[in-house]
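Sequence first, then the predicted structure:
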Amino acid sequence: MSLVGASKQREPIRTDRITAQGHHHFYATVEADSAEITGSCIMDNTALFKTLKSDGHLRVDRAEIDSLAVTGSINATHLTVKNMRVHGIIQAQCLKVRYGQIIMKGICRIGRINSVTIEVSKGFALKKRLICEEITGKTVVLIHTKANIVRGNDVFIGEHCEIETLFYQHQYTIAHTATVKQIVKETLQ
């Protein structure tokens, strides 16, 4: 399926490949093996992709994606991803990611992150910060992050982080420009 210009797709879509350029609005479930989106795309219902590449602005309600690459911005309610790379801005209520990398180009807000490995770094932008209620992962690497709770086996709290409570199982490192109010060693049960 190839879309150019502007469109509104009201019926459920199941296809091998979607290529969309311009502004597109999907009102029903979208399912594809691969999708490449350039411009802006809104998905009001469930989105299921093996591979999704977005250059521009992407807004989804619920998505399950094997491999996600975003250059620009993504706004989601519930996002479940195996491998993710966001180079830009991410806003989400809930992010479940096996391996994730966020290169911030502005203010990012995520309610909860649950991951195996999550790495947050800064891109070239004056205002860059991840604001998050809770971040959980086996390996957690953060910079410019403000979070109430960070929990992990191996945790690196990098420059300009503000963390209320850090829970760790194996080891942690805190940069001298970071603030962590409480540190708790958790034991395996």
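That came through, no problem.

contacts and neighbour counts: CA atoms only from here.
Fine.

Buried ones in stretch 178-189, by neighbour count?
Residues of stretch 178-189 classed as buried: 178-180 (neighbour count, 16 or more other C-alpha atoms under 10 Å).

Put this next to the previous one:
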Amino acid sequence: MENKLSDMKISGSGSISGGSYNEVKISGSVKIDGDINCNYYKCSGSSTAKGNVKSRIIGISGSTKICGNLDSEEMSVSGSSHILGYVTAKKVKVSGSTHIENNLNTEDVQISGSISINGDCEAENFNIRGNFNIGGLLNADDIDVEMYGKCRAKEIGGENIQVKAGSSNFFIKMINLFSNYARLVTDVIEGDDIYLENTDSKIVRGNNVVIGPNCNIERVEYRNTVDIGENSKTLCKKID
């Protein structure tokens, strides 16, 4: 008969050993020594895991630091998280802030806050309403970005890529300031269908390319169609 996993719930401060649990629930301040394997990892306080964390569901509404790798089906952050290792998850949802020191590999990314990734980001869908900083490659089938701040990536690749300046009521009132503040900076953007606003890039390469307002692109390489919007500067070249 399969052993039943126990729950670990801490509302004060202290430390726990690594191991296998059903639910780890932290509302105080806790240090975890060793690797954790559980079904649910929930932190509304402060936690530091000194090893790897593997959990089917991870929910962070407080502050969490993971010194190893993170493996999860669903990761949700409405507070702040800092992961020093690699992150592998089917779904990542962030309405707070997340910093990943290595690579993120996922199917679906939904951000309404900020995310920083020192390595690469591999996804099927990358959807963000906020800002991001990716030290390597952002690669996703569908990339949908609404910028509320500075966004950076070394390179961007995908099938459908759309980058727009945010359009909330607050920023409409501050449009003059915001149009300069919300920008994407990258070296290379390559995809099938591309639409860009407020973007600085050395090369944009695609089948159908629309360069919207306030872009500085050194060179656009296109196969089918290209459209250059107002206040944008670029040199266009048709390729086979």
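It's in. Computed from a predicted model, the values in this text were never measured in an experiment.

Can you give me the TM-score here?
Scored against TM-score structural alignment, normalised by the length of structure 1, the superposed chains reach a TM-score of 0.95; 186 aligned residues with a C-alpha RMSD of 1.0 Å.

can you put the buried residues of stretch 178-189 of structure 1 in TSV and add secondary structure and distance to residue 97 of structure 1?
What follows is these, written out as TSV (DSSP: H, G, I helix; E, B strand; the rest coil; distance: C-alpha to C-alpha, whole Å):
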residue	secondary structure	distance to residue 97 of structure 1
178	coil	25
179	strand	26
180	strand	24
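
for those, which one is nearest residue 125 of structure 1?
residue 178 (19.5 Å; C-alpha to C-alpha).

Alignment lookup: that closest one to structure 2.
Residue pairing (TM-score structural alignment): residue 178 of structure 1 is matched to residue 232 of structure 2.

show me what contacts the closest residue to its match other than its chain neighbours?
Spatial nearest neighbour of residue 232 of structure 2, excluding adjacent residues (C-alpha to C-alpha, 6 or more residues apart in numbering): residue 215 at 4.6 Å. Taking C-alpha atoms under 8 Å, 6 or more residues apart in numbering, we find residue 215 of structure 2 in contact with 196-200, 231-233.

Can you tell me how far residue 215 of structure 2 is from residue 166 of structure 2?
Counting by C-alpha to C-alpha, to the nearest Å, the gap from residue 215 of structure 2 to residue 166 of structure 2 is 15 Å.

do the same with residue 183 of structure 2
Counting by C-alpha to C-alpha - residue 183 of structure 2 and residue 166 of structure 2 are separated by 10 Å.

And those two? Which one has more around it.
Taking neighbours as other C-alpha atoms under 10 Å, residue 183 of structure 2 and residue 166 compare with residue 183 leading, 24 against 20.

what's the neighbour count on residue 99 of structure 2?
Using other C-alpha under 10 Å, residue 99 of structure 2 has 19 neighbouring residues.

For the lengthiest strand in structure 1, which helices and strands make contact with it?
The strand that spans the most residues within structure 1, counting by DSSP state E, is strand 30-104. When contacts are defined as 3 or more C-alpha pairs under 8 Å, 6 or more residues apart in numbering; DSSP states H and E, strand 30-104 of structure 1 packs onto strand 13-26, strand 107-122.

Take the ones you listed and write them to CSV, including mean neighbour count and distance to residue 63 of structure 1.
Output for these, formatted as CSV (neighbours: other C-alpha atoms under 10 Å; distance: least, C-alpha to C-alpha, whole Å):
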stretch, mean neighbour count, distance to residue 63 of structure 1
strand 13-26, 17, 13
strand 107-122, 20, 15
